[in-house]
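In: coords below, sequence missing:
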């Protein structure tokens, strides 16, 4: 079984929400707790989980789940910077599972399916697809470590995925949660 490192992006400024969305109560829990619980349920696939955040509450939540915390002191630099910090802090592994912390509707089995697929084809970028649309989380092989470590700005791995179309393993997922991230009040109340 391949050694995978999960990197949870939890340092966003929530500017479109108007308050810190990751700490907002979503069906009885802070929104960001759902991805942590999901990863905990999939721990058989993961040798390390790193939560990249900016707030003490995020650090405490990560530690409650037994995950490592990476502090982002410059969250205004965007998602790419957070992702780079996580990859730079990660131990040696065969691949990186990049997870967003504002996707509370993601099914637990989805991460299992993606990890299983990556294990069968560990040299390609594993992306989930639902209804013909690509979503998250995404698994990058370790061969992309240097490129991921150099990211900055707010695009994350999106441009890298666009450039590497010929190296994508598209996995059909029956989970609309891969497409739904929560950025605004209307997204939040559409639950």
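Out: Great, that's in hand. As the structure is a prediction and not an experimental result, all values here were calculated from the model. Numbers count the residues shown, from 1 in each chain.
In: Every contact and neighbour count from this point should use C-alpha atoms.
Out: Noted.
In: secondary structure class for the most centrally placed residue in the chain?
Out: Nearest residue to the geometric centre of the chain (C-alpha atoms, centre = their mean): residue 99, 0.9 Å. Assigned with DSSP: H, G, I helix; E, B strand; the rest coil, residue 99 falls in the strand class.
In: I'd say it and residue 10 touch.
Out: No - Residue 99 is not in contact with residue 10 according to C-alpha atoms under 8 Å; the separation is 9.1 Å.
In: still on that earlier bit, quick one, what contacts the residue nearest to the centre of the chain?
Out: Taking C-alpha atoms under 8 Å, 6 or more residues apart in numbering, we find residue 99 in contact with 6, 7, 8, 9, 35, 136, 137, 138.
In: Could I get the contacting residues of the second one?
Out: Going back to what we said before, that points to residue 7. Residue 7 makes contacts with 49, 50, 51, 52, 83, 86, 87, 96, 97, 98, 99, as judged by C-alpha under 8 Å, 6+ apart.
In: Comparison target, given below:
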């Protein structure tokens, strides 16, 4: 391959927020903006491109929250089927645009863009074809997959996303980032308290 491989960014933002209560957790406010916008900015500000967000077509609020960012919006009409459906739609979008894809989660607003850059640098340095961001030895998100895993990712089912694909990769690795945000997600309203600056 001539030159650096292209790495796309895909934000998984079509979740159903079951544990959060009545409102869509991705639209909960943190530091003056919705969670999903913070998460999308992580990819938009990182050295990846192109970037897309996979959203539930019925959630106009999430689409509106992403307005003005250099992020394509990909509808996932199967959002209720679990995270794997969003992974499949993200892979379908990325397949003809990139050699690898970084998957980030819409409910993880504290990931630093430099963390994504570290994953991409590790991939380009040949550290593995499946790389997860880590903090203090614990695996977190986002996760990068080389194109060799696209077919397996396109076949995932259920609510576990690409975890099984990562675990089956013979050269999977955790990249230490020094970023606690890779382990901080929002499941319940109380989780926001620990994220406020």
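Out: Thanks, I have the structure now. Here the structure is a predicted model, which is why all the values come from computation and not from measurement.
In: Longest strand in the second structure, please.
Out: Looking across the second structure with DSSP state E, the single longest strand is strand 138-146.
In: Give the aligned equivalent of residue 157 of the first structure in the second structure.
Out: The pairwise alignment with the second structure assigns residue 157 of the first structure to residue 162, based on TM-score structural alignment.
In: And that match, how far from residue 90 of the second structure?
Out: Here residue 162 of the second structure is placed at a distance of 11 Å from residue 90 of the second structure (C-alpha to C-alpha, to the nearest Å).
In: cool, residue 178 of the second structure as well?
Out: Residue 178 of the second structure is 27 Å from residue 90 of the second structure, where distance means C-alpha to C-alpha.
In: And residue 27 of the second structure, by the same measure?
Out: 21 Å.
In: which one of these two has more residues nearby?
Out: The neighbour comparison of residue 27 of the second structure against residue 90 (other C-alpha atoms under 10 Å) goes to residue 90, with 30 against 18.
In: Now do the SS call for the equivalent of the more buried one over in the first structure.
Out: Correspondence of residue 90 of the second structure to the first structure, assessed by TM-score structural alignment: residue 86. Counting by three-state DSSP, the backbone at residue 86 of the first structure sits in helix.
In: which residues in the second structure form strands?
Out: Under DSSP E, the second structure gives strands at 7-13, 29-30, 33-34, 51-55, 72-75, 100-105, 130-135, 138-146, 173-176.
In: Any chance of TSV for the ones you listed, columns distance to residue 81 of the second structure?
Out: Below are the strands of the second structure laid out as TSV (distance: least, C-alpha to C-alpha, whole Å):
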stretch	distance to residue 81 of the second structure
strand 7-13	13
strand 29-30	26
strand 33-34	24
strand 51-55	13
strand 72-75	14
strand 100-105	17
strand 130-135	24
strand 138-146	21
strand 173-176	28
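In: how about residue 51 of the second structure, what's its partner in the first structure?
Out: In the first structure, residue 51 of the second structure lands on residue 49 (TM-score structural alignment).
In: If you could redo that for residue 194 of the second structure, that was the one I meant.
Out: Taking TM-score structural alignment, the alignment pairs residue 194 of the second structure with residue 190 from the first structure.
In: show me what contacts the aligned partner of residue 147 of the first structure in the second structure?
Out: When the second structure is aligned by TM-score structural alignment, residue 147 of the first structure is paired with residue 152. The neighbourhood of residue 152 of the second structure, defined by C-alpha under 8 Å, 6+ apart, consists of residue 165.
In: how deep is the nearest residue to residue 23 of the second structure once chain neighbours are set aside tucked in, by neighbour count?
Out: With sequence-adjacent residues excluded and distances taken as C-alpha to C-alpha, 6 or more residues apart in numbering, residue 23 of the second structure is closest to residue 17, at 7.7 Å. The burial count assigned to residue 17 of the second structure is 16, neighbours taken as other C-alpha under 10 Å.
In: Give me the aligned partner of residue 17 of the second structure over in the first structure.
Out: With TM-score structural alignment as the criterion, the equivalent of residue 17 of the second structure in the first structure is residue 14.
In: Report the contact partners of that match.
Out: Taking C-alpha under 8 Å, 6+ apart, one finds 20, 21, 183 in contact with residue 14 of the first structure.
In: Residue 176 of the second structure now?
Out: By C-alpha under 8 Å, 6+ apart, residue 176 of the second structure lies in contact with 133, 134, 135, 136, 137.
In: Tell me the one among those residues nearest to residue 46 of the second structure.
Out: Distance to residue 46 of the second structure across the contacts of residue 176 of the second structure (C-alpha to C-alpha) is lowest for residue 133, with 14.1 Å.
In: so the closest one touches residue 172, yeah?
Out: No - taking contacts as C-alpha under 8 Å, residue 133 of the second structure lies outside contact range of residue 172: 11.3 Å.
In: Who are the contact partners of residue 135 of the first structure?
Out: Going by C-alpha under 8 Å, 6+ apart, the list of residues near residue 135 of the first structure reads 127, 128, 129, 178, 179.
In: Tell me the spacing between it and residue 127 of the first structure.
Out: Between residue 135 of the first structure and residue 127 of the first structure the computed distance is 7 Å (C-alpha to C-alpha).
In: What's residue 97 of the first structure aligned with over in the second structure?
Out: Structural alignment (TM-score structural alignment) places residue 97 of the first structure against residue 102 in the second structure.
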